[in-house]
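Enquirer: this is a predicted model, with the sequence first.
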Amino acid sequence: MCGIAGFSHFFGNMGDKETLKEMGNSIYHRGPDAGGEYINDNVGLAHRRLAIIDLSEAGVQPMTSHDGQYIIVFNGEIYNYLAIRDELSAAGYPFKTHTDTEVILALYALEGKEMLSKLNGMFAFALWDTTTKELLIARDRVGKKPLYYLKTDTQFAFASEIKAILTLPNISKEIRLDAIHDFFAYQYIPDPKTIFNDIHKLPPGHLMTVSNDGIEIEQYWDVTFSKTTTKTEQELTKELFELATERTKDRMMSDVPLGAFLSGGIDSSGVVAMMAQNSETPVKTCSIGFDDKKYNETEFAKAVAEQYQTEHHEFTVHQNVTDSLEEIVAYFDEPFADPSLVPTYFVSKLARSQVTVAIAGDGGDEVFAGYEKYTTDDIENRLRNKFPKVLRKNLFPMLSNMFAKSESPICRKAKSLFYSLSLEPAMGFYVTNSQIEDRLWKKLASNKTLQRLGSYHPSKITIDAYNKADGPDHVSKILYTDMKTYLPGGILVKVDRMSMANSLEVRAPILDKDIIEFAATLPSSLKFNSGEKKHILKEAFKPVLSDDILYRKKMGFSVPLAAWLRGEIKDLTEDYLFTKSSGMQQFFNMETVKDLWSQHQQNKADHSNVLWSMLMFQMWWFKYIQVEQHSDEA
């Protein structure tokens, strides 16, 4: 796992080798083992290395092909690189290292950009062709590894993290207003946007070609739900277990210490079970707990650890959130508000004290329908289909408004239900996902912000993904939507930043392309079976996990957020929202902010999601915008 950065001089001079070094040093945490730069009249490439495979100096990047034609900087792991290497060696390619990086160079020399279809792994890389004078930049299929780029009429640069781009001179930090609305709706900013107007995300499964002729972006992979298998459930369950076992074994290849995250949930427990069955030594496992038992899963993690006799390590988050929060938030470079970033940071820190690589269960919920929200949305969609459209459009909005007059829990649920039933399925799924109601957003945002946004609404992101899905039913369409939005924009960003903050590589076998494509061929009933979530995954893991793990109520990687805001982080939040509030004041109605804070503190309402999002926004603002403004004023 590494960090990459660079620029092109095609549109304007971007700097020299020292500029590249500064870009690389800004993401030192992604690769503390080595660094390097390459520059010519057309491009500059920088790399920070976290050595995992072939620890010798031969693996240092930027790496040049044996004939000198291609130069690459690469972040990630290619899990099938040994098989590809054997084929290329048989064809006569003279390998100088044992790295997967050189395999990419060799495969590109043979097949060009078509070689992306053969790579199975997580990656973001930039490859310079000295002959064609083209820079190829690519990102893996589901977005495990990040890739940001800056493009203006006179500037082009790219990096694993935005902070590296911001080290360049004369970079505009003009805020993208619709991205702020997106952030409060989703708690992250979906690709291809970032918080900055001129900086963008390369979407997962896409490649970019940069040359003197300009920039071309194309999609090289997408998942399809249109081909449903006719195999029996028994056959598919056996196939899934074998596939998951093999893909977990693939990710156990490492020249450095390796372990696993273990929450006690189905996904991480299944991964640990498969690791234990294929390891000659006890697997090192790491878990995070909380004092509040409602959020503490460590007893389940301990049960799995004992079953497989792992070398188990635990850390309990007591009253130390405030001490670390500012540091944690700084790693995201743009507003990000998934509260589980806190335990993810601490479990990564714990794991890094024992290992350099951790295997995780990420992806099980998105690939096999594991979230509770799918139950909510499925119930609403079934009800939606029972009523004539004219009734839903005309009567239900009135009923929703009628119940909105009361703040009682029953009336709030009725209001939400009738409102959702009045919507089309895609918009209904957006409402299920949204972290802020439109009614509250209109109170929170200032009149100036609302006027500037005009008719823009974040639901377009969900609706566009839903409408692009080719699945035969609603469940397959919402799974596709989450795989294209929430997974790369929320889950994988959180895991990448928090693990890389601790110089830890995290691998996710359930997000292997073969498992994703296999799951997409399954009938939705095998994933979401009459309300039972992850049905076939549970069946596949039955030989290795107890019913207490397989069928317990899902907790998720949650935190006691409402209580934190009234206790542990109350003073910190008040300071940022009402003293260091310049960012909030530019976009929001501060009287509404004060009202929400007061209602939450008096326990009259739970506004924890929106208050947390405000805190994350303001902490980001103070780190990345306010400091610069103070510097300019000085």
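Expert: Received it, and whenever you're ready, just let me know what you need. Since we're looking at a predicted model, the values are computed, not measured.
Enquirer: hey, let's count contacts and neighbours off CA atoms from now on
Expert: OK.
Enquirer: can you pull up the most central residue in the chain?
Expert: Leu492 (2.0 Å; Cα atoms, centre = their mean).
Enquirer: using the three-state scheme, assign Leu526.
Expert: Assigned by DSSP: H, G, I helix; E, B strand; the rest coil, the conformation of Leu526 is helix.
Enquirer: mind listing what the residue nearest to the centre of the chain touches?
Expert: Residues near Leu492 by Cα atoms under 8 Å, 6 or more residues apart in numbering: Gly143, Lys144, Lys145.
Enquirer: and which of those residues is nearest Gly44?
Expert: Distance to Gly44, by Cα to Cα, is smallest for Lys145 among these, at 20.5 Å.
Enquirer: all helices for the stretch 1-150 of the chain, in order.
Expert: In the stretch 1-150 of the chain, the helices defined using DSSP state H, counting those that start in this stretch lie at 17-26, 81-90, 100-111.
Enquirer: coming back round to it: distance of the residue nearest to the centre of the chain from Asp153?
Expert: Using Cα to Cα, to the nearest Å, one obtains 31 Å as the distance from Leu492 to Asp153.
Enquirer: ok, Glu311 next?
Expert: Computed with Cα to Cα, the distance linking Glu311 and Asp153 is 54 Å.
Enquirer: looking at these two, which is more packed in?
Expert: Set Glu311 next to Asp153 and count neighbours by other Cα atoms under 10 Å: Glu311 wins out with 14 against 7.
Enquirer: now the more buried one, nearest residue through space, not along the chain?
Expert: Nearest non-adjacent residue to Glu311, counting by Cα to Cα, 6 or more residues apart in numbering: Lys284, 4.6 Å away.
Enquirer: count the neighbours of that neighbour for me.
Expert: Residues lying near Lys284 (other Cα under 10 Å) number 23.
Enquirer: my guess is it contacts Leu258. True?
Expert: Yes: if you go by Cα atoms under 8 Å, Lys284 and Leu258 touch, sitting 7.3 Å apart.
Enquirer: who touches Ser459 in this structure?
Expert: With contacts defined as Cα under 8 Å, 6+ apart, the neighbours of Ser459 are Met427, Tyr430.
Enquirer: give the burial count for Leu504, as a bare number.
Expert: 26.
Enquirer: roughly how far apart are Gly567 and Asn603?
Expert: Using Cα to Cα, one gets 12 Å for the distance from Gly567 to Asn603.
Enquirer: show me what secondary structure element comes after the helix or strand hosting Lys238.
Expert: Following DSSP states H and E, one finds Lys238 within helix 233-250. Moving toward the C-terminus from helix 233-250, the next helix or strand (DSSP H and E) is strand 258-261.
Enquirer: leaving out sequence neighbours, find the closest residue to Val272.
Expert: Ala260 (6.7 Å).
Enquirer: burial count for that neighbour?
Expert: 27.
Enquirer: so it sits right up against Cys286, yeah?
Expert: Yes: with contact defined as Cα under 8 Å, Ala260 counts as touching Cys286 (6.4 Å).
Enquirer: included below, for side-by-side comparison, is a second structure:
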Amino acid sequence: MSGISGIVSRSRNPSIRAHIDMMTRSLDHRGPDGSGVWVNEARNVALGHVLLATTPESKAERQPLSDMPGGVALTADLRIDNRESIHRSLRLESSPSDPLTSPKLLARAYRKWGAECTDHLFGDYAYAIWDGQSGHLLCVRDPMGVKPLYYVRTDSIFAFASEIRSLLTLPGVSDQINRRQVLTFLSGGYTPREETFFESIKCLEPGHLMHVFPDLSTSSERYWSPARQIEKLSLRKDSEYERKFRKVLEQAVGANLRSIGEVGILLSGGMDSSSVASVADAHERSSSAPLHTFSYTFPSLTERKRRFVDEREYIDAVLESGEFDPHFLDAGTLSPLHQLEDMVEVWGQPFNIRGLYTVSKILENARGNGVRVLLDGAEGDSVIGYGYDLLTQLGREDDWERFAEIARQHSENYQEGRRKYPPEKVFWNHGFGVIVEHLRRGRLRRFYRSANAVSKHLGIPRYLILKRSAYWVWPSHWRKKLRFMRNEERDLVPSEKFKRLGISREDRSALGDLPSDEPLHVQRSLALQENRALTNALEAMDPIFAAHHVEARHPLYDRRVIELCLSLPADQRFKGGWTRSILRRSLRNVLPDKIRRRLGKVTLEGVIAHNLRRFEKDRLSDFILDDALRPFVDREVATEMLDRFRESGEPDSACTRSLLRMAVVSVWLRKRRHGNLKGPPQTVSLPKE
């Protein structure tokens, strides 16, 4: 993990060295192991870099790289995981006196393949390459967006950096607020992924590259398009799928374990983190040092509350099956606003704090134990998939009898784990949309035929299917008016504000406007490559990890894992009534049975609300009633939410989420007003070397 920065000026810029120095110093908290700048005043270009060394070869890194054939120079936040295959393709040899670091491998790959070198790289990266012969700058970001890259373009310069605060140090770069982004965030939605909370600053999208030409014009394109490039995998036997999946997963986890320091794993007890931990333990079993695990549990909560959120029994099952050095955080004693001001200042933008408020405390513990690399399995279900698209496929084929059979199997598996998921609920969640789509498209005969078949095989009254279908084919603004008349919904952000900006409700969804008429495997690929919520979470994690000098690694986001999972037939992911079946079957001798046979997951919504009210009643009021929020929210609705939160025995999760978003925006607006979002972060909680 590193930090990168750079400037290309349209004409002579006598201050370019001072500007790149300031930009790079603004990233010093990301790189305790070295820094450097490269300036070519004749060509009006400058690059900067700060280093956090996490792999054996990275100790020899000296960036930016320059003086390469063709006048090529580069700066990279880069970790290449398929080093051996790159070595073979380029016929390279490394020596102890001149180790081939990842940036050097990138330079050789660019010399051979040009911009198409992205097709050959597996790993996490954000990099910029200056080509002195063409006078072009190439900026690239990895397929899932693990490494961020922000940029700004004015009449006189193009500049990029790992963090926005670096760009805000430049003269002429405005910190004007992007109202679209703020309003959409407060409403619980997402804007297009290139947008940030600052009007002038953009973000290079995951899986994209951008050419910057001498006149500062730009051309951006997607280089990784799994929806168009990946074909369905077809093997003869289930066992062949299992072997292939396990081999690729082991390869990805093994590559992510390379480190110069201790390695840790964020272990929640869920399927993804438990799989990563178990595979990593098997890979490192011969090592003398056990892997660290970091988990949050809730021993301080009452037994009734703990039952819904604590995963200690599953965490223990993993720990007992391997050799680990476990560390625990009692999240029941932690406020959801823990270190909020510091985290907002470190990233410089608002973020969804629900999944991150425990991270800072865990990172302090990890760093204290010498951990520089922390593996995370979060949101791996987005990659592997539950397999519910098999049910959608059966619905589209009008095979409601098989749909009902699988739904009953699935329900029985849930009952085995003492949980409830009745077959009719499976239909409402994963089959009902197919029927509604028939009605929307005017396929009335098929709609009635499907409704009759569902009623016959699943025992759902036909009138109920017809009633709910009629509701969902209404225009969205009619449904909204009906909810308002029932007093079910009042908008925190008035709809008029969105109308004035031309933003529809569909524009704010986590996946954007995905086509509904594509084949299901294409839809699934598009949903992954366009997932705004996932990108937002990764971008929020990066600066918080970087500030603690710990690199977050995501083995399940390895390109090889992703492409294999997207190529799998749906029935390999949902078999015998088990979702995520390929993962359960492939790791039958590695993953504890208690995890393999687990269905469902816990949600922290209840404990977040409980702790927010327990620790933050007074401070929350200061945030929610902050006058700086008036231009963005309906003050009356905000006050009603706050009162309802204080008085309700069990506050609803939607209300809690809205209050948290307002708190984050309030802090961000204050930080911006006081000038804390540009230049080196001033927060006192950052670790010191």
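Expert: Sure thing, it's come through. Not measured: the values here are computed from a predicted model.
Enquirer: out of the helices of the stretch 1-150 of structure 1, which is closest to Ala157 of structure 1?
Expert: Per Cα to Cα, nearest to Ala157 of structure 1 of the helices of the stretch 1-150 of structure 1: helix 17-26, 10.3 Å.
Enquirer: contacts only, for Val140 of structure 2.
Expert: If you count contacts by Cα under 8 Å, 6+ apart, Val140 of structure 2 has them with Tyr125, Ala126, Tyr127, Ala128, Leu204, Gly207, His208, Leu209, Met210.
Enquirer: map it across to structure 1 for me.
Expert: Mapped onto structure 1 by TM-score structural alignment, Val140 of structure 2 lines up with Ala138.
Enquirer: could you do Asp381 of structure 2 as well?
Expert: So, by TM-score structural alignment, Asp381 of structure 2 is matched to Asp365.
Enquirer: can you confirm that match is in a helix?
Expert: Yes: assessed with three-state DSSP, Asp365 of structure 1 lies in a helix.
Enquirer: for the closest residue in space to it that isn't next to it in sequence, give its distance to Val475 of structure 1.
Expert: Ranked by Cα to Cα, 6+ apart and with sequence neighbours excluded, the top spatial neighbour of Asp365 of structure 1 is Tyr371, at 5.7 Å. As judged by Cα to Cα, Tyr371 of structure 1 and Val475 of structure 1 stand 12 Å apart.
Enquirer: circling back: so the helix holding Lys238 of structure 1 matches what in structure 2?
Expert: Residues 238-255 of structure 2 are the counterpart of helix 233-250 of structure 1, counting by TM-score structural alignment.
Enquirer: buried residues in the matching stretch, which are they?
Expert: For stretch 238-255 of structure 2, the neighbour count (16 or more other Cα atoms under 10 Å) marks Tyr241, Glu242, Phe245, Arg246, Val248, Leu249, Glu250, Gln251, Ala252, Val253, Gly254, Ala255 as buried.
Enquirer: ok, now stretch 30-48 of structure 2?
Expert: Using 16+ other Cα under 10 Å as the test for burial, stretch 30-48 of structure 2 gives 30-39, 43-48.
Enquirer: over to stretch 298-308 of structure 2?
Expert: For stretch 298-308 of structure 2, burial by neighbour count (16+ other Cα under 10 Å) applies to Phe298, Leu301, Arg306.
Enquirer: leaving out sequence neighbours, find the closest residue to the second one.
Expert: Right, Leu301 of structure 2. Distances taken as Cα to Cα, 6+ apart put Gly332 closest to Leu301 of structure 2, at 5.9 Å, once the chain neighbours are dropped.
Enquirer: related to what we said a few turns ago, which of the contacts of Val140 of structure 2 fall within strands?
Expert: By the criterion of DSSP state E, membership of the contacts of Val140 of structure 2 in strands covers Tyr125, Ala126, Tyr127, Ala128, His208, Leu209, Met210.
Enquirer: the residue nearest to Asp365 of structure 1 contacts Gly364, doesn't it?
Expert: No: counting by Cα under 8 Å, Tyr371 of structure 1 stays clear of Gly364, with 9.3 Å between them.
Enquirer: ok so, going back, for Ser598 of structure 1, which of the helices of the stretch 1-150 of structure 1 is the nearest?
Expert: helix 17-26 (39.2 Å).
Enquirer: that older thread, who's more crowded, Tyr371 and Gly364 of structure 1?
Expert: Gly364 (20 against 16).
Enquirer: gap between the more buried one and Glu380 of structure 1?
Expert: Going from Gly364 of structure 1 to Glu380 of structure 1 by Cα to Cα gives 23 Å.
Enquirer: quick one: contacts of the helix holding Lys238 of structure 1?
Expert: Helix 233-250 of structure 1 is contacted from outside by 79-80, 271, 274-275, 278, 509-510, 512, 515, 526, 536-537, 539-541, using Cα under 8 Å, 6+ apart.
Enquirer: how big is the offset of that helix relative to structure 2?
Expert: Superposing on structure 2 places helix 233-250 of structure 1 at an average distance of 1.3 Å from its equivalents, by mean Cα distance after the TM-score superposition for structure 1.
Enquirer: now do the helices in the stretch 351-500 of structure 2.
Expert: Under the criterion DSSP H, counting those that start in this stretch, the stretch 351-500 of structure 2 contains helices at 359-368, 381-384, 389-396, 400-416, 423-430, 432-440, 444-458, 462-473, 476-485, 495-501.
Enquirer: in structure 1, point out the residues matching the fourth one.
Expert: Spelled out, that is helix 400-416 of structure 2. Using TM-score structural alignment, helix 400-416 of structure 2 corresponds to no residues of structure 1.
Enquirer: what's that helix packed up against?
Expert: The contact analysis (3 or more Cα pairs under 8 Å, 6 or more residues apart in numbering; DSSP states H and E) places helix 400-416 of structure 2 against helix 389-396, helix 423-430, helix 444-458.
Enquirer: off-centre distance for the longest one?
Expert: Mean C-alpha position of helix 444-458 of structure 2 versus that of the full chain (Cα atoms, centre = their mean, to the nearest Å) differs by 39 Å.
Enquirer: got it, and the first one?
Expert: Relative to its parent chain, helix 389-396 of structure 2 has a centroid offset of 27 Å by Cα atoms, centre = their mean.
Enquirer: that helix vs helix 423-430, what angle?
Expert: If you take axes from the mean of the first three to the mean of the last three Cα atoms, to 10 degrees, helix 389-396 of structure 2 sits at 90 degrees to helix 423-430.
Enquirer: lovely, talk soon.
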